[in-house]
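Q: Predicted model and sequence below, questions to follow.
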Amino acid sequence: MNRPIQRVGMAVIVLVLLLVANLTWVQVLHAPALRASEYNKRSQIDTYSRQRGLILDAEGNVLAETVPSTGQFKYQRRYPAQPVQAYATVTGYYGPHFGAGYGIESAENAFLNGTDDRLFTQNFVDMFAGRDPRGGNVQTTIVPGLQTAAYDALRGGSCNGPCRGAVVAMEPSTGKILAMVSTPSYDPNLMATEDYTAAEASWNRLKTEPSPLRNRAISELYRPGSTFKVVTAATALRAGLKSDVRLTSAATFPLPGSSNSLPNDGNPPRACPGASGGTVTLAQAFEYSCNTAFAQLVTQKLPGDPFDEFTDTALGFGVGENPPGIPLSVAKSAIGDLDGDRAALAQSSIGERDVKLTVLQNAVNAATVAAGGVRMRPYLVDRLQSADLGTVAATTPSELNRPLTAEDAAVLTRMMVASEQSGRDAQAGIASKTGTTDPNETGSAYAWYIAFRPGANIAVAVMVENGTGGSQAYGGLIAAPIGRTVLNASTGGNR
């Protein structure tokens, strides 16, 4: 064979091999991405030819459903609960142009659209029965009365413009998330439309800051301010100190190894109320939220290594661990790297410096005290059902750990009850702690309130970004009324 023919033959072989490789990549390796592409109309038509499962609240009310479409697809997603914006944080959205976004629609997408392996039996029976494929249902733990109460209270809060913040209510004995609200919110029906131009316009509005797509309850981290004194007080109790241990009542506390001082609240800083001989008890320091007393507590009073004591207690409450999904993804709360710096330890003891929590984590902190020192795994999905309403999976409450003994939790509860009673517009039967951080980018302080009703099986955390009053947007003035409204909306007792 002459050389030119050999060259042509080799070129043909190379081209055939390249063709085989390209077909393999397209049909095997890249096939899942192509099927999922928003430009794949066949995939869209297939997806919208099946009845997507329901999303339900704890009482069986429909939060998301699939209805017959009048457009190009067979079905369309609809969100009927009112006010619909109250539930967008939980449901997310699902539409033909932007897919499954956020919330349960995204986290449980495979189950809702019927492709989850756990629905194999249902799909097999449907195929032989000649029925269209159907998705499974997701029943959440959300209690509608609490969800709407939280949304209305947050939306109507005392804010500079529309309130930006979040509320989480939990059942301490089980970890059920009874309410989870983030504002500003949106109407997911606008993203479910078949009209691409309308859906795109809605998407562009949702991306504009402050974005309603940001779930401020679980995705954003905030300095918790004095609400973190719950964890710091727990550190002292775990170390064997009592609530009557004496601490400084001074208006300022010199930060170790620094020329700066840590002040109490007030301008100028004030000494802690109720002092005797220049000192107050830990219980008094907690009731009046005295920063200097807590700074001395962690830098001078803790036995053993104060850094280990503080970080171990925080980790016991879940601060610093990778949080489990609920099944929505949750940002990791942390206290930061203290690195043996006692000044940093003093500042962290009052929830400042590098301490950052989600609103959910602060609700877990309150719920752990309310549950007698037991930290339960938080969860948002109660059960998964087939389209025929058979239970496919149900969430069993699970204990994560016990950072506090029942006795220490009872002591901390009494301290939180006294803290509530020292605040403005206090209500009986509530254990709470407020928090106020330094002004943030909005010019307001982050206003916090965490609380529970002893014996009523509900705990709540509230955070508001843009309360009125600027740096004086105190947690007791801005966040506390919202939290009390949610607690009062609960009937109490076991659910």
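A: Yep, that arrived. Numbers count the residues shown, from 1 in each chain.
Q: only C-alpha atoms for contact and neighbour calcs from this point on.
A: OK.
Q: what ranges do the helices span in the stretch 51-200 of the chain?
A: 88-91, 103-107, 109-113, 120-129, 144-155, 196-207 (DSSP state H, counting those that start in this stretch).
Q: would TSV of the ones you listed with mean neighbour count and distance to P303 be doable?
A: Listed next are the helices of the stretch 51-200 of the chain as TSV, based on neighbours: other C-alpha atoms under 10 Å; distance: least, C-alpha to C-alpha, whole Å:
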stretch	mean neighbour count	distance to P303
helix 88-91	26	44
helix 103-107	22	45
helix 109-113	22	50
helix 120-129	13	58
helix 144-155	23	41
helix 196-207	14	50
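Q: here comes the other one, which I'd like you to weigh against the first:
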Amino acid sequence: MNIQVFSEDYKEIADSNILSKIEARPLRGMVYDRDGRILVNNAPVFDIMMTLNQMELGPADTTELANLFDITVEDIRNTIADARARGFYSAPYLFVKQLKKEDFAKIQDYLPRFKGLSVEPRTIREYPHQSLANVLGYVKQVTKEFLDSDTTEYYKQRDLIGRSGIERYYEQELRGKRGVYYVLKNARREVKGKFKDGAYDELPESGSDLVSSIDLELQQYAEQLMQNKRGAIVAIEPSTGEILTMLSAPSYDPNLLTGEGRKVSKNYSTLLKNKGNPLFNRAMQSRYPPGSTFKTVMSLIGMQEGVLDTTYTRFVCGGERVKCHAHPSPLSIAGSLQHSCNPWYYKAIRKIILQDKKVDAQEDLHYGLSHWKEKVQEFGLGRRLGIDLPFEKGGLVPGPDFYTRAYGGRPWKISNIYSISIGQGEVLAMPIQLANLAATIANRGWYYTPHIIKDVGGKGPKEIYKEKNRVSIDRSYFDYTARAMAGVKTAPLAMMNDIPIAGKTGTAQNPHGKDHSIFMAFAPVHDPKIAIAVYVENAGFGGTWAAPIASLVMEKYLKGQVDRDWLEQYVLNAEILVDEEE
């Protein structure tokens, strides 16, 4: 309170005894999907406050109060003791938190019987569709430790703050601006009215509404396809970088973490202990080997460097160093992608890293691998993309320093790193990065940084998401790669009769069990509207599970419906959970 601001009104203040400043919390901004459907809104709740120096509780009153709120007499005594210990005698102290409107309706007529109790309306977050838990995130009340270290001076006790997902990343935009109003109270602290008819009041400003790029209908369909499976799906609109769907399976109902109290704490503990790890966003935090999807990057770099030629380069598949499946031989670059030949890329990496030199000199090897790493990172691999969600990981693209450390300073040879040519070994990527790789090929060499929010308070996306990122590889080589992917032979279940798609399968080795199934694609080939990456953990070959899931999601988005019921049932009836109870 600042008496000097209102010095002309000393007499009025003196007559009224007390001028109180009351802060008003703003409504948190809402979140919508790309078609205007609400993803996150604000639900009203009611905190019951108590003021000790106004309370008159006898034994019978205490028992009645306990029955009214379905708590124990001991709970009431403990709350009163806590208020006294904290010095809350004349100021309101939280008695019962966050009653939902239906529960408040049952008790509101009884409250006037109990002196010293008051009601403070507020809001909590509500998720009407039970989808997108890992994307939307959740909010919690600020802790004392946070308030002690907070330098913004914005937050107060019992304020909400985003702890994960969109709620955390866009906290400043969502939280709004706090308001304030002044009231006059008498000696018994009864409100007598507004000071100066509210002339000095400041209304709270609601937080900015966010329009996400998520297609809710597509998201729900993708979540349905991933039931009884572990993994992730990310779909992007190539022309904008807008994320159409992002899911991590298994997931959870975001309403489980709404509000405060024992129930929410228990829900969080249960989710934390779940072996399926539903709180972990596999779409942007799981670092998987990209498997054979990485062959697209290898071939593009090789063509740009001039060591792989679309006309003359042919390699025979003799099963050198690694097993392969039956396919024609020798193969061109396009054939190597379509048939996903591993020995082909064991031969290609020597040309790419050593620039076709026959020697394996350390100097040439270090330079070649360093140059290769720079080219790979242009695709958004081996680093954080910068999407608008917290806790994104960056994958791994190894360079000379990595292997020098790994070998303890001893010399290493190209024969020690062959596996990176097929997306195994030390190369790691997240599903979001592979979806972005598909978008980059779809765009023939450029991408916008993938993002979830397309509009912040009517001002469009953040500026960083309007900037094109270009890969220094000729468009003609991307055209060649896209045509090759359109003839993929390893994913027959992904093909649609009426929509041409370009895809690449992958099978990621898993030292802990069965391999992971991967598919990366975009469609239509010559006018791409959607790019997608699907990972299904412990599901084996990429064409068996990840490819049909990706194909169904693309069909749903492009046609608004799915005509291949037989394929849909094949995916929906699958249960791919390995040796772990949920």
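A: Sure thing, it's come through. Keep in mind it's a predicted model, so treat the numbers as computed, not measured.
Q: Of all the helices of the stretch 51-200 of the first structure, which one is nearest A418 of the first structure?
A: helix 144-155 (24.4 Å; C-alpha to C-alpha).
Q: in the second structure, what residues pair with stretch 365-377 of the first structure?
A: Mapping stretch 365-377 of the first structure onto the second structure (TM-score structural alignment) gives residues 437-449.
Q: neighbouring contacts of that stretch?
A: Applying C-alpha atoms under 8 Å, 6 or more residues apart in numbering, the contact partners of stretch 437-449 of the second structure are 236-241, 379-380, 385-387, 436, 464-475, 478-479, 481-482, 520-522, 525, 528, 530-533.
Q: if you set the cut-off to 6 Å instead, what comes out?
A: The set of residues external to stretch 437-449 of the second structure that reach it, using C-alpha atoms under 6 Å, 6 or more residues apart in numbering, is 238, 241, 465, 468-471, 475, 478, 521, 531.
Q: Pull out the buried members of those.
A: For the contacts of stretch 437-449 of the second structure, a burial check counting by 16 or more other C-alpha atoms under 10 Å picks out 238, 241, 465, 469, 471, 475, 478, 521, 531.
Q: Out of the helices of the stretch 51-200 of the first structure, which is closest to G165 of the first structure?
A: The minimum distance between G165 of the first structure and the helices of the stretch 51-200 of the first structure falls on helix 144-155, with 7.4 Å, by C-alpha to C-alpha.
Q: so what's the counterpart of I142 of the first structure in the second structure up against?
A: The pairwise alignment with the second structure assigns I142 of the first structure to I214, based on TM-score structural alignment. Counting by C-alpha under 6 Å, 6+ apart, I214 of the second structure makes contact with 33-34, 244-245.
Q: now S490 of the first structure, nearest residue through space, not along the chain?
A: Nearest non-adjacent residue to S490 of the first structure, counting by C-alpha to C-alpha, 6 or more residues apart in numbering: L146, 6.6 Å away.
Q: Check the gap between that neighbour and D265 of the first structure for me.
A: According to C-alpha to C-alpha, to the nearest Å, L146 of the first structure stands 33 Å off from D265 of the first structure.
Q: Ok, P378 of the first structure next?
A: In terms of C-alpha to C-alpha, P378 of the first structure sits 34 Å off from D265 of the first structure.
Q: higher neighbour count, those two?
A: P378 (27 against 18; other C-alpha atoms under 10 Å).
Q: ok, A192 of the first structure touching H97?
A: No: applying C-alpha atoms under 6 Å, one finds A192 of the first structure not in contact with H97, separated by 8.1 Å.
Q: neighbour count winner among the two?
A: A192 (23 against 18).
Q: so which strand or helix has S20 of the second structure?
A: For S20 of the second structure, the host element (DSSP states H and E) is strand 18-24.
Q: could you say what helices and strands that strand packs with?
A: On a contact count with 3 or more C-alpha pairs under 6 Å, 6 or more residues apart in numbering; DSSP states H and E, strand 18-24 of the second structure meets strand 179-185.
Q: ok, and what's touching the strand it packs on?
A: Residues from elsewhere that reach strand 179-185 of the second structure (C-alpha under 6 Å, 6+ apart): 18-24, 191-195, 201-204.
Q: let's see 10 Å
A: By C-alpha atoms under 10 Å, 6 or more residues apart in numbering, the list of residues contacting strand 179-185 of the second structure from outside reads 1, 12-13, 15-26, 190-206.
Q: Which ChimeraX command selects the buried ones in the residues you listed?
A: Command for ChimeraX that selects the buried part of the contacts of strand 179-185 of the second structure, burial taken from 16+ other C-alpha under 10 Å:
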select :13,16,18,19,20,23,24,25,26,194,195,201,204,205,206
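Q: Out of the helices of the stretch 51-200 of the first structure, flag the one nearest T232 of the first structure.
A: Per C-alpha to C-alpha, nearest to T232 of the first structure of the helices of the stretch 51-200 of the first structure: helix 144-155, 27.9 Å.
Q: excluding its backbone neighbours, what's nearest L237 of the first structure?
A: Using C-alpha to C-alpha, 6+ apart, the closest residue to L237 of the first structure is D408 (6.2 Å).
Q: what's the neighbour count on the one you found?
A: 22.
Q: how about the corresponding residue of the second structure for it, what does it touch?
A: Counting by TM-score structural alignment, D408 of the first structure lines up with Y477 in the second structure. For Y477 of the second structure, the contacting residues are 299-304, 310, 441, 444-445, 483, by C-alpha under 10 Å, 6+ apart.
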